[in-house]
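Undergrad: the sequence isn't on hand, but the structure is:
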């Protein structure tokens, strides 16, 4: 039986276009506003949703996503509430894959066995846990796979052909290629280098390869989408949300500030395979 992630990439392949993968932080700037944005993402053009698990020490994230996590934590967001958000989303939307992204510490505190069971029951499709290398697969990756959750691994510009098989060994769903060295939102990716890197990774796996870190607008998304199976956008959306806030609080325009940018970038992604685009 195929899962939601596999079905979504198969659908997109049949349409001849890459995926748009959007990131938002659970509970940023408050639970209800974040949920309203999440509800609107599929109609705005998001093919897969990455939902950040707020954590106090997000070492791989740039300032924008760090601030988003801190806003969510200040508002009382927890991992248990994050799973409840997915459960609420699933009550209305059964097709769009949801991937939880974050760090191992909150999962460890929750309890791995309980977490993977609760995540699966809530409707989570996969996990991206950036601080667990393949050498620690016993900690979470293998229990997650056994529970029916995809475990999505990151490859980077420094992941050479010797290291790549270890990274890919227990990876499922898709491979997340980090297009730059450094933290999220810190630089712009080079489309030519990204396409070559994706091609290299594809020599080692049949999984789709999605590219993220540094994609900020429709033009970039179109360029990256030409050589990838998916384009991941995170910091740009989080910054659009942050810009809409007044003294840290959401206003009536906050959801649309994010969703309008998603629609714009979705247009770029869709155009990436159009001749002459």
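TA: Sure, I can see it. Small disclaimer: the values here were computed from a predicted structure and weren't measured.
Undergrad: could you use CA atoms for every contact and neighbour count after this?
TA: Fine.
Undergrad: the helix or strand containing residue 256 packs against which elements?
TA: Secondary structure assignment for residue 256, by DSSP states H and E: helix 254-271. Taking 3 or more Cα pairs under 8 Å, 6 or more residues apart in numbering; DSSP states H and E as contact, the helices and strands that helix 254-271 lies on are strand 19-25, helix 31-44, helix 218-225, helix 235-244.
Undergrad: pretty sure residue 205 contacts residue 168?
TA: Yes: judged on Cα atoms under 8 Å, residue 205 makes contact with residue 168 at a distance of 7.4 Å.
Undergrad: of those two, which one has the most company?
TA: In this view residue 205 and residue 168 are compared by other Cα atoms under 10 Å, and residue 168 has more residues nearby, 20 against 16.
Undergrad: so the more buried one sits against residue 152, correct?
TA: No: if you go by Cα under 8 Å, residue 168 and residue 152 don't touch, sitting 9.0 Å apart.
Undergrad: got the contact list for the helix or strand harbouring residue 11?
TA: Take DSSP H and E as the rule and residue 11 turns out to sit in helix 4-15. Under the criterion Cα atoms under 8 Å, 6 or more residues apart in numbering, residues 18, 19, 47, 48, 95, 96, 97, 125, 173, 208 lie in contact with helix 4-15.
Undergrad: take a look at this one as well, against the first:
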């Protein structure tokens, strides 16, 4: 039986379109608002959801997601709470893949074997741990496999042809290409650079390649959707919700409204 992630990615390939992968932070700005955004993402057009695990030191993330992590922790965000939110989402949606994204420390503290079992029970399909390189992943990967959780590794512009086989050798689900050498939500890479990188990665793996970091607009998302199997947008969605809340508007409507526009761009990209 194919996993939710494999099923969704296979379906997208059959339809000859890229997927929209959306990131939001659990508990940002509070649990109820975060759950409402999370629950509304599939109807707004998200094909795969990355759900952020709040962490005190999000060193790979830019200001938008760092601030989101801070707000989430102030709101009582926890790894246990994130799993409870996934379980609540699963009561309404059994099909959309959910990938938890964050850092290894909370998972390590939980215990890799127990965490993977608990995450699978909640309805988690994959993990992205940005600070866990392939060389350090051996204590986690067996538990992921035992619980049918895909482990998604990151590749970057500095991952050369000698490094790529090491990264993708134990990857599953998809390969996440970080399109810039930097933090989330900042600069954007050129279409030429992204296209060349995706082609190079695909020489080393048959897995789909999803591209993120620096994609903010429907136009940028459409450009990347012509080059990759998936388009990852996070900081722009997080920022849209935060700006709406600060302005006294509805953060849920702001986040989902942007997702709908991004989805329109992605879905029309190859027509």
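TA: Done, it's in. Quantities reported herein were computed from a predicted structural model and do not represent experimental measurements.
Undergrad: for the two chains, what TM-score is obtained?
TA: The TM-score (TM-score structural alignment, normalised by the length of structure 2) is 0.98; 271 aligned residues with a Cα RMSD of 1.0 Å.
Undergrad: out of the helices and strands packed on helix 254-271 of structure 1, flag the one nearest residue 273 of structure 1.
TA: Taking Cα to Cα, helix 218-225 is the member of these nearest to residue 273 of structure 1, at 7.5 Å.
Undergrad: once aligned to structure 2, how far is that closest one on average?
TA: Taking mean Cα distance after the TM-score superposition for structure 1, the mean distance separating helix 218-225 of structure 1 from the aligned residues in structure 2 is 0.5 Å.
Undergrad: kindly indicate which of the contacts of helix 4-15 of structure 1 lies nearest residue 114 of structure 1.
TA: When the contacts of helix 4-15 of structure 1 are compared for distance to residue 114 of structure 1 (Cα to Cα), residue 125 wins out at 15.8 Å.
Undergrad: that closest one: what's it in contact with?
TA: For residue 125 of structure 1, the contact set (Cα under 8 Å, 6+ apart) comprises 3, 4, 5, 97, 98, 99, 149, 150.
Undergrad: now do it against residue 6 of structure 1, distance only.
TA: Computed with Cα to Cα, to the nearest Å, the distance linking residue 125 of structure 1 and residue 6 of structure 1 is 10 Å.
Undergrad: same thing with residue 163 of structure 1?
TA: Counting by Cα to Cα, the separation of residue 163 of structure 1 from residue 6 of structure 1 is 25 Å.
Undergrad: and those two? Which one has more around it.
TA: Counted by other Cα under 10 Å, residue 163 of structure 1 and residue 6 do not tie: residue 6 has more neighbours, with 17 against 11.
Undergrad: circling back: what touches both of residue 168 and residue 152 of structure 1?
TA: Counting by Cα under 8 Å, 6+ apart, the contacts common to residue 168 of structure 1 and residue 152 are residue 175.
Undergrad: the stretch 51-200 of structure 2: helices as residue ranges?
TA: When secondary structure is read from DSSP state H, counting those that start in this stretch, the stretch 51-200 of structure 2 shows helices at 63-74, 79-90, 104-110, 112-122, 141-146, 164-168, 191-202.
Undergrad: mean deviation of the first one from structure 1?
TA: Between helix 63-74 of structure 2 and its aligned stretch in structure 1, the superposed structures give an average distance of 0.4 Å (mean Cα distance after the TM-score superposition for structure 1).
Undergrad: which parts of that helix are buried?
TA: Residues of helix 63-74 of structure 2 classed as buried by neighbour count (16 or more other Cα atoms under 10 Å): 64, 65, 66, 67, 68, 69, 70, 71, 72, 73.
Undergrad: distance to residue 85 of structure 2 added to those residues, as JSON lines?
TA: Written out in JSON lines, the entries for the buried residues of helix 63-74 of structure 2 read as follows (distance: Cα to Cα, whole Å):
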{"residue": "64", "distance to residue 85 of structure 2": "22"}
{"residue": "65", "distance to residue 85 of structure 2": "19"}
{"residue": "66", "distance to residue 85 of structure 2": "20"}
{"residue": "67", "distance to residue 85 of structure 2": "20"}
{"residue": "68", "distance to residue 85 of structure 2": "17"}
{"residue": "69", "distance to residue 85 of structure 2": "16"}
{"residue": "70", "distance to residue 85 of structure 2": "18"}
{"residue": "71", "distance to residue 85 of structure 2": "17"}
{"residue": "72", "distance to residue 85 of structure 2": "13"}
{"residue": "73", "distance to residue 85 of structure 2": "15"}
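Undergrad: of the contacts of residue 125 of structure 1, which is the most crowded?
TA: Of all the contacts of residue 125 of structure 1, the most densely surrounded is residue 99 (27 neighbours; neighbours counted as other Cα under 10 Å).
Undergrad: that one and residue 162 of structure 1, how far apart?
TA: Taking Cα to Cα as the measure, residue 99 of structure 1 and residue 162 of structure 1 are separated by 28 Å.
Undergrad: and if you look at residue 58 of structure 1?
TA: Taking Cα to Cα as the measure, residue 58 of structure 1 falls 28 Å from residue 162 of structure 1.
Undergrad: which of those two has more neighbours?
TA: Taking residue 58 of structure 1 and residue 162 together and counting by other Cα under 10 Å, residue 58 has the greater number of neighbours (20 against 8).
Undergrad: distance check, that one against residue 173 of structure 1.
TA: In this structure, residue 58 of structure 1 and residue 173 of structure 1 are 23 Å apart, going by Cα to Cα.
Undergrad: returning to that earlier point: quick one: closest of the helices of the stretch 51-200 of structure 2 to residue 43 of structure 2.
TA: Distances from residue 43 of structure 2 to each of those were compared using Cα to Cα; the shortest belongs to helix 79-90, at 12.7 Å.
Undergrad: now do that closest one: everything it contacts.
TA: Helix 79-90 of structure 2 has contacts (Cα under 8 Å, 6+ apart) with 26-27, 35, 38-39, 53-54, 98, 106, 118-119, 122-124.
Undergrad: among the residues you listed, which one has the most neighbours?
TA: Taking other Cα under 10 Å to define a neighbour, the member of these with the most is residue 26, carrying 33 neighbours.
Undergrad: isn't that residue up against residue 77?
TA: Yes: Residue 26 of structure 2 is within contact range of residue 77, at 7.0 Å (criterion: Cα under 8 Å).
Undergrad: return the most buried member of the helices and strands packed on helix 254-271 of structure 1.
TA: Scoring those by mean neighbour count under mean count of other Cα atoms under 10 Å gives strand 19-25 as the most buried, with a mean of 27.
Undergrad: other SSEs contacting it?
TA: Contacting strand 19-25 of structure 1 under the criterion 3+ Cα pairs under 8 Å, 6+ apart are the following elements: helix 31-44, strand 48-52, helix 63-74, strand 230-233, helix 235-244, helix 254-271.
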